[in-house]
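# all I have is the shape, not the residue letters:
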């Protein structure tokens, strides 16, 4: 992206990637299961990936950011092809990066945790919030649910009771699901 002009070599590489992302959006819209998505990727995405790497191998001498991008893609070819072998894998790591954004954005603020316990509390809070979001919950509702119900639960004596308060439990899903997902 950093070296792309509207008609240059980098734009061609971006178009290959855009084709793959368009297909992934199509597969998502069709709500394909894991096996169906894998089959669709092997039939439709694999030829694009093959053409992309063939195109990359046509480069000989170049300099700068485009050269770095080509070398990186060639060196990571096996990893970049993993999504073609497992229908559960995402095409990119965008979801993972988005989920850690809150931690990255706040890291300078965490320097002001006055103790190790304060830092651990921050990590615990972020873990709870991100797990709630990953399970389709409204994080604020989930925290309110926990703060309202857990003080009355004898979980120290009966640790198994905590299972009912995990983000994937049926009761929590009903009470705390994100409004957009519950429609």
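Looks like it came in fine. Just so you know, these numbers come straight off a predicted model, no measurement behind them. Residues are numbered from 1 along each chain as shown.
# CA atoms for contacts and neighbours, from now on please.
OK.
# buried stuff in stretch 65-73?
66-67, 69-70, 73 (16 or more other C-alpha atoms under 10 Å).
# would you list the residues you listed in CSV and tack on secondary structure and distance to residue 32?
What follows is the buried residues of stretch 65-73, written out as CSV (DSSP: H, G, I helix; E, B strand; the rest coil; distance: C-alpha to C-alpha, whole Å):
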residue, secondary structure, distance to residue 32
66, helix, 35
67, helix, 37
69, helix, 32
70, helix, 32
73, helix, 28
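# those into TSV, with extra columns for distance to residue 136?
Converted to TSV, these look like this (distance: C-alpha to C-alpha, whole Å):
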residue	distance to residue 136
66	39
67	40
69	35
70	37
73	33
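# closest to residue 93 out of those residues?
Nearest to residue 93 among the buried residues of stretch 65-73 is residue 73, at 14.7 Å by C-alpha to C-alpha.
# against residue 53, how distant is that closest one?
8 Å (C-alpha to C-alpha, to the nearest Å).
# cool, and residue 44?
On the measure of C-alpha to C-alpha, residue 44 and residue 53 end up 15 Å apart.
# the two: which has the busier surroundings?
Between residue 44 and residue 53, counted using other C-alpha atoms under 10 Å, residue 53 has the larger neighbour count: 16 against 13.
# let me know the outermost residue of this protein.
For the chain, the residue at maximal distance from the C-alpha centroid (C-alpha atoms, centre = their mean) is residue 157, at 36.7 Å.
# another structure for you, compare them:
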């Protein structure tokens, strides 16, 4: 995202960032999607936003998240990011070499495919059932993948695509495999990736926000729309309802008065998505 003129100390066409936070778990009771504009990618922004948070926090391998790890905030890795590294390594190979089923990238990708196939099987199970089956079936596959990475890391160059993929997986291993410790944790954070995609697509259409104020407004609007979608509400109708009913509260109201406008409290008033 680029800002087109100087405001609040931001230089012309400077790069800025949209952070995304989303409630986790396989079936969160109240799905929430929040976008936050920030001028930089510094991990301090996430630390400030998540101050007081306790639980599992699923993130990619960005080093800025490491400072968030604590006894109460447990980082969980994203297996899709690790898999993507090997997919990139496969695409970096000459076309003929990609057909070699015994190649390093191909071998690793088959392991990821097996892990994801298990997750598909476990999708509709209870949290406890998913945990037990992950321990029984996923854990051995993960142990085999780790052993394979350890055996092959010395055979690859650090700057080679396959070398980067193996080293990323080894370095992130503890967080990548943490999902099998709790049946409510996802194998990856693709749900958040799906919610950031509409903003990325939109950004390509409008090219940039002109000011930080506009970027903040975009973050607010996208938060409302995507949270409505996550709760299976028609976003246009939800926004229309908010703009019609919120002014009726007047200028002075208790914060609790806003609870009635949360998406999960409006399922009988707002039509669902088709």
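Arrived safely. Note that the structure is a prediction, hence the values are computed from the model and not measured.
# which of the buried residues of stretch 65-73 of structure 1 sits closest to residue 171 of structure 1?
Once C-alpha to C-alpha is applied, the member of those that ends up nearest residue 171 of structure 1 is residue 73, at 45.0 Å.
# which position in structure 2 aligns with that closest one?
Counting by TM-score structural alignment, residue 73 of structure 1 corresponds to residue 169 in structure 2.
# what residues sit buried inside stretch 214-233 of structure 2?
Buried residues in stretch 214-233 of structure 2 (16+ other C-alpha under 10 Å): 215-216, 218-219, 222-233.
# er, stretch 46-60 of structure 1 actually
In stretch 46-60 of structure 1, counting by 16+ other C-alpha under 10 Å, buried: 46, 48-49, 52-53, 56.
# next one: stretch 9-26 of structure 1
So for stretch 9-26 of structure 1, counting by 16+ other C-alpha under 10 Å, buried means 10, 12-13, 16, 20, 24.
# how close does stretch 218-228 of structure 2 sit to structure 1?
Its matched residues in structure 1 lie on average 1.3 Å from stretch 218-228 of structure 2 after superposition (mean C-alpha distance after the TM-score superposition for structure 1).
# how about that stretch, aligned to which bit of structure 1?
The aligned range for stretch 218-228 of structure 2 is 122-132, by TM-score structural alignment.
# what's the local residue count around the closest residue to residue 91 of structure 2 other than its chain neighbours?
In space, and not counting its chain neighbours, residue 91 of structure 2 is closest to residue 98: 7.5 Å by C-alpha to C-alpha, 6 or more residues apart in numbering. When counting by other C-alpha under 10 Å, one arrives at 16 neighbours for residue 98 of structure 2.
# wait, isn't residue 98 of structure 2 in contact with residue 89?
No: assessed by C-alpha atoms under 8 Å, residue 98 of structure 2 is found out of contact with residue 89, at 9.7 Å.
# any residues in contact with both of residue 73 and residue 53 of structure 1?
Common neighbours of residue 73 of structure 1 and residue 53, counting by C-alpha atoms under 8 Å, 6 or more residues apart in numbering, are absent.
# related to what we said a few turns ago, which of the buried residues of stretch 214-233 of structure 2 sit farthest apart?
215 and 232 (25.6 Å).
# make sure the match of residue 73 of structure 1 is actually in contact with residue 82.
Yes: taking contacts as C-alpha under 8 Å, residue 169 of structure 2 lies within contact range of residue 82: 5.8 Å.
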